[in-house]
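Q: Only the shape, not the letters, is given here:
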C-alpha cells in the first residue's frame, strides 16, 4: 500500500472517531509534512521508518527557526496518531513512534483576561431590539455561562438545550467527549428569547433547514467560526474594551471569575472538561493590580503612615 492510500485511510479513520474537521486537517497535513521529509531523504514509505528516523525528524524540526515548541508538539502528535492507526490496523507490527518524546512546553498563563465588568459590557453590546442583537446576546451569554469553546457553540443542536431543566448537552466535544453543563437562570432568559422569537424567523430565511441551534442572522444558515470571531471583536470594540478579544476570551473569563469567587477548582475542572487539574490551575493566577494592592497594603515601606 502506498503512502497516498495510507493517508486516505488514515483520514477516514479519524472521521470514524468523530474527530473535529480542524483536528483531521491538522493530523493529515502534518502527516504529509513528515512523509515529504521522508521522501526527500530517500525513505520511500512510512512503513520503512525506524526509531532513528524519528529522532532525526525531531532534531530537524528543532533546528528550523520558524517552528515554535508548540508547533513541533502538534507536528509530532500527528505523526504519533498516524503510527497508532497503522499499528491498530495491523499495517505495522509494533509502533516505533509510541515513545517519541514531545517537546517540553512553557507554562503560559491566560493573558488579557476580561474583568467581570468588561464581560458585562460585552454582553450588553448587542442591540436587543434586533434579531441579530438577540442572536449574539444569546451566544455570548451561553458561552460565558458554561465556559464553552467556539466548536461547542457551532455544534449545539436544538435538542441539546433543556431550558426547563437548566442543562446543556455537549455531544462529541473536544476529544470526542460528551458532557452535561448547567445553564443559569439569567442565561435561560436569553436562550428562550432567541429560541422562541428569533430562531423561527431565521429558519424561515434558510433554503436548507438545519437542526443547529444558532443560525446566521442574514440567511438563516448554521453560523460559522469566522463570523463568530469577527462579531465578538466588533461587539468588544462597541463596548469600549481595549484588550484583544477573541471568542475563547469568554471561556478564560468564565474560569477566572469562578475561581476568583471561590468556586471549587475540581468543579471548575469538570465544567471546563479538562483532563488534568494542572490545566485548570492556570486560571488561579492573580492580576498584577491585585499584587500591587497587596504589596501596598502589607509592605512595611508602603503602608500608609
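A: Here it is on my side, so go on. Values in this document were obtained by computation on a predicted structure and should not be read as measured data.

Q: drop to CA atoms for contacts and neighbour counts, all remaining ones
A: Noted.

Q: residue contacts, residue 269?
A: Counting by C-alpha atoms under 8 Å, 6 or more residues apart in numbering, residue 269 makes contact with 275-277, 280.

Q: Closest to residue 109 out of those residues?
A: Compare each of these with residue 109 using C-alpha to C-alpha and the shortest gap goes to residue 280, at 10.6 Å.

Q: And for the stretch of helix or strand the closest one belongs to, what's in contact with it?
A: For residue 280, the element it lies in under DSSP states H and E is helix 277-280. With C-alpha under 8 Å, 6+ apart as the test, helix 277-280 has contacts from 255, 265-266, 268-269, 272, 274.

Q: in whichever helix or strand comes after that helix, what counts as buried?
A: Sequence order places helix 288-298 as the next helix or strand after helix 277-280, per DSSP H and E. Taking 16 or more other C-alpha atoms under 10 Å as the neighbour-count basis, helix 288-298 is seen to contain no buried residue.

Q: let's bring in a second model and compare:
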C-alpha cells in the first residue's frame, strides 16, 4: 500500500502523461495535498463523509481576510479531487471510489462584464510608456485587446512567436493543446515594437536562463499571472472605471463583442479566440444584443418619447398621489356618495 505522498507523485505523472498544462497539474496537486493534510489518513480509508467534511471546510475557509472561496472555486477544487479518486480507482490503488455518488453541482454562470469602446480606450490610454514597465504593460494590454488572447497564452509567448513584419502572433499549445496563428492591430504593432526595441532589452540585463526567451518579462524572469493582474487593477483604478465585475478576462470578452458588433462573422471570432465549440462564441452575441437594446432605448426617437427613466422626482410624486388617494378613500367612507346622491334627487323633484 503506497503512502499519500507517493500517490500524489503518481497522480502528477499521470496528469503529465495525459497532456495537461502545467498550471492545471499544479492546481490538481495543490487540491490533493490540501485534502491529504485535512483528512490525515491513507486514501484507502477515505469514505463519503470525509469528502463532505472537506467540502464544508472549503465553504468556511477564508482565502484572505474576510474573503472566502467562491462557489466556482470550490466546484473546481472538488472536480480536481474527483479526478484524483477516479485515477486511484482506475489503477487499483483503492478498492472503492468514495466520490462515486458525490454530485458536483454546476454553478450559476456569472454574467460576462465587458468594457465599452470608450472604456477600453480610456483604460489603454492611461498606461504611460515613460518607463520600461509602462512600455511592457502597454504592449501587453494592446496585444490582448487586439487579438483576444487568454492571460496564460500571452504570458507563454516567446520572442520568436511574434512576427512584426507580418503582424501575426503564433499561439503554441493553447487551450485544448491547439496551435493557432492570429493577427494583431497596427496600434498593437507600434507598442510592441517600442517595447521590444527598448524596454525588453533593458529588462533582459537582469534575466538569465530560459526566461530570456519570453516576450513579456520582469526583472526576475517571465512575467507571472499575479503580476499582470495587479497591473490591471492599478490601471483600471487610474482610468476611473469603477464598475463591478470587470476582470482581466473581460478584455478578451470585449474583443469578441466589439468584433461582432462591427460585423465580424461568428466563425472568424471563433478562430481568433481559439474556441473549440462555436456555441462558446455564440454566447458573445447575447452581450451584443444587450448592448443593442441599451443603445436603442437611449437613441431611438420613438423609444425615447415613451420611455423615461424612473427618477427621484417621479417617486416623490408617486408617494404624494398615494397619500391623496388614501384621503379620498377616507372621505368617501365617512360621506358615502350614494347617500348624498339620493338627497340631490329629492331636491330636484321638489
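A: Nice, thanks for sending it over. Everything numeric in this text was worked out from a predicted model, so none of it was measured.

Q: hang on, the earlier thing: neighbour-wise, which of the contacts of residue 269 of the first structure leads?
A: Neighbour counts for the contacts of residue 269 of the first structure, by other C-alpha atoms under 10 Å, peak at residue 280, which reaches 20 neighbours.

Q: what sits against residue 17 of the second structure?
A: Under the criterion of C-alpha under 8 Å, 6+ apart, residue 17 of the second structure has no neighbours.

Q: I'd like the distance between it and residue 70 of the second structure.
A: Applying C-alpha to C-alpha, to the nearest Å, one obtains 30 Å for the distance of residue 17 of the second structure from residue 70 of the second structure.

Q: Repeat that for residue 189 of the second structure.
A: Counting by C-alpha to C-alpha - residue 189 of the second structure and residue 70 of the second structure are separated by 38 Å.

Q: What ranges does the stretch 151-300 of the first structure have for its helices?
A: Ranges of helices within the stretch 151-300 of the first structure are 185-193, 199-205, 225-238, 248-260, 265-272, 277-280, 288-298, based on DSSP state H, counting those that start in this stretch.

Q: burial measure for residue 38 of the second structure, as a count.
A: 13.

Q: right, and it touches residue 55 too?
A: No. Counting by C-alpha atoms under 8 Å, residue 38 of the second structure sits too far from residue 55 to count as a contact (10.9 Å).

Q: Show me what counts as buried in whichever strand or helix holds residue 54 of the first structure.
A: Secondary-structure element containing residue 54 of the first structure, defined by DSSP H and E: helix 51-63. Of the residues in helix 51-63 of the first structure, those with enough neighbours to count as buried (16+ other C-alpha under 10 Å) are 53-54, 58, 61.

Q: Show me what that helix is packed against.
A: The helices and strands touching helix 51-63 of the first structure, judged by 3 or more C-alpha pairs under 8 Å, 6 or more residues apart in numbering; DSSP states H and E, are helix 69-88.

Q: one more time with 7 Å
A: Under the contact definition 3 or more C-alpha pairs under 7 Å, 6 or more residues apart in numbering; DSSP states H and E, helix 51-63 of the first structure sits against no other helix or strand.

Q: of all the helices of the stretch 151-300 of the first structure, which lies closest to residue 153 of the first structure?
A: Across these, closest to residue 153 of the first structure is helix 225-238 (C-alpha to C-alpha), at 9.2 Å.

Q: Contacts for the closest one next, please.
A: Identification of contacts with helix 225-238 of the first structure by C-alpha atoms under 7 Å, 6 or more residues apart in numbering yields 122, 125-126, 150, 245-247.

Q: Nearest to residue 207 of the first structure among those residues?
A: After measuring the contacts of helix 225-238 of the first structure against residue 207 of the first structure - C-alpha to C-alpha - the closest member comes out as residue 150, at 24.7 Å.

Q: Tell me how far stretch 157-177 of the first structure lies from the chain's centre.
A: In terms of C-alpha atoms, centre = their mean, to the nearest Å, the centre of stretch 157-177 of the first structure is found 16 Å from the chain centre.

Q: I'd say residue 146 of the first structure and residue 181 touch.
A: Yes. The pair formed by residue 146 of the first structure and residue 181 meets the contact definition of C-alpha atoms under 7 Å, at 6.4 Å.

Q: quick one, which of these two is more surrounded?
A: The residue with the greater number of neighbours, taking residue 146 of the first structure and residue 181 and applying other C-alpha under 10 Å, is residue 146; the counts read 22 against 19.

Q: distance of that one from residue 100 of the first structure?
A: Computed as C-alpha to C-alpha, the residue 146 of the first structure to residue 100 of the first structure distance reads 36 Å.

Q: Ok, residue 249 of the first structure next?
A: Applying C-alpha to C-alpha, one obtains 33 Å for the distance of residue 249 of the first structure from residue 100 of the first structure.

Q: list the contacts for the residue most central in space within the first structure?
A: Relative to the mean C-alpha position of the first structure, the nearest C-alpha, by C-alpha atoms, centre = their mean, is the one of residue 149, at 4.6 Å. Residue 149 of the first structure makes contact with 248, 251, according to C-alpha under 7 Å, 6+ apart.

Q: Repeat the analysis, applying 10 Å as the threshold.
A: The contact partners of residue 149 of the first structure, taken as C-alpha atoms under 10 Å, 6 or more residues apart in numbering, are 143, 173-174, 247-252, 272.

Q: Next: residue 214 of the first structure.
A: Residue 214 of the first structure makes contacts with 135-136, 138-139, 153-158, 194-195, 199, 202, 220-224, as judged by C-alpha under 10 Å, 6+ apart.

Q: What's it aligned with over in the second structure?
A: Using TM-score structural alignment as the criterion, residue 214 of the first structure maps onto residue 216 of the second structure.

Q: sorry, back to before: which of the contacts of residue 214 of the first structure remain contacts when I look at the second structure?
A: Among the contacts of residue 214 of the first structure, those whose aligned partners also touch in the second structure, counting by both residues aligned by TM-score structural alignment, their matches' C-alpha atoms under 10 Å, are 135-136, 138-139, 153-158, 194-195, 199, 202, 221-224.
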